[in-house]
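Engineer: Got a predicted structure plus its sequence, pasted below:
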Amino acid sequence: MYGPAPLTAAHLVGEDIRAVAALVIAALAAEGTSTVHGLYHLQRGYSSLLSQLTALGAELGVDRY
């Protein structure tokens, strides 16, 4: 095997705004379906991030923030 290990799906918890934004982006790059908890942190500064990612073609299932 050469290069970095591929990202795989996981259940993730973000404790602050930057962590949650990074986890969402990493989850999109991973193979499989990931669950990210703590999305309410995005309301503090990246409130439009999820809608922008959806507009770009990301498949997001968001129940609530």
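Structural biologist: All right, it came through fine.

Engineer: Please make it C-alpha for all contacts and neighbour counts, starting now.
Structural biologist: OK.

Engineer: Quick check: next helix or strand after the top helix by length along the chain?
Structural biologist: Taking DSSP state H as the criterion, the chain has its longest helix at helix 17-29. Using DSSP states H and E, the helix or strand that follows helix 17-29 in sequence is strand 35-37.

Engineer: another one to put next to it:
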Amino acid sequence: MNRYLRWYASLHKFYRILFWASISVGAFGVVAGLATESVPMAGLGVFWLVGGPAVIFLASLFDSE
């Protein structure tokens, strides 16, 4: 857990905003999918919850700063 907190603390502000935006969109998608019983919508929300932070992690690895 300490490793992930250090990773998040070392992120540039732009990546932090993208991180929270992807978490928010994913959470909204999961809740909306479960509320409407729409499996594709819930799947899209899970994709955002998992894929968004993963893409941000990869982008932060290649950041030249």
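Structural biologist: In hand now; what should we look at? Being a predicted model, the structure only gives us computed values, none of them experimental.

Engineer: now what about the TM-score between them?
Structural biologist: Scored against TM-score structural alignment, normalised by the length of structure 1, the superposed chains reach a TM-score of 0.32; 29 aligned residues with a Cα RMSD of 2.7 Å.

Engineer: So which elements touch the longest helix of structure 1?
Structural biologist: Packing contacts for helix 17-29 of structure 1, counted by 3 or more Cα pairs under 8 Å, 6 or more residues apart in numbering; DSSP states H and E, involve strand 35-37.

Engineer: buried ones in the strand it packs on?
Structural biologist: 36-37 (16 or more other Cα atoms under 10 Å).

Engineer: Give me the buried stretch members for the next helix or strand after it, please.
Structural biologist: Remark: after strand 35-37 of structure 1, the chain's next helix or strand is helix 49-55, criterion DSSP H and E. Applying a neighbour-count criterion of 16+ other Cα under 10 Å, one finds Leu50 buried in helix 49-55 of structure 1.

Engineer: all helices for structure 2, in order.
Structural biologist: Under DSSP H, structure 2 gives helices at 2-9, 13-35, 39-61.
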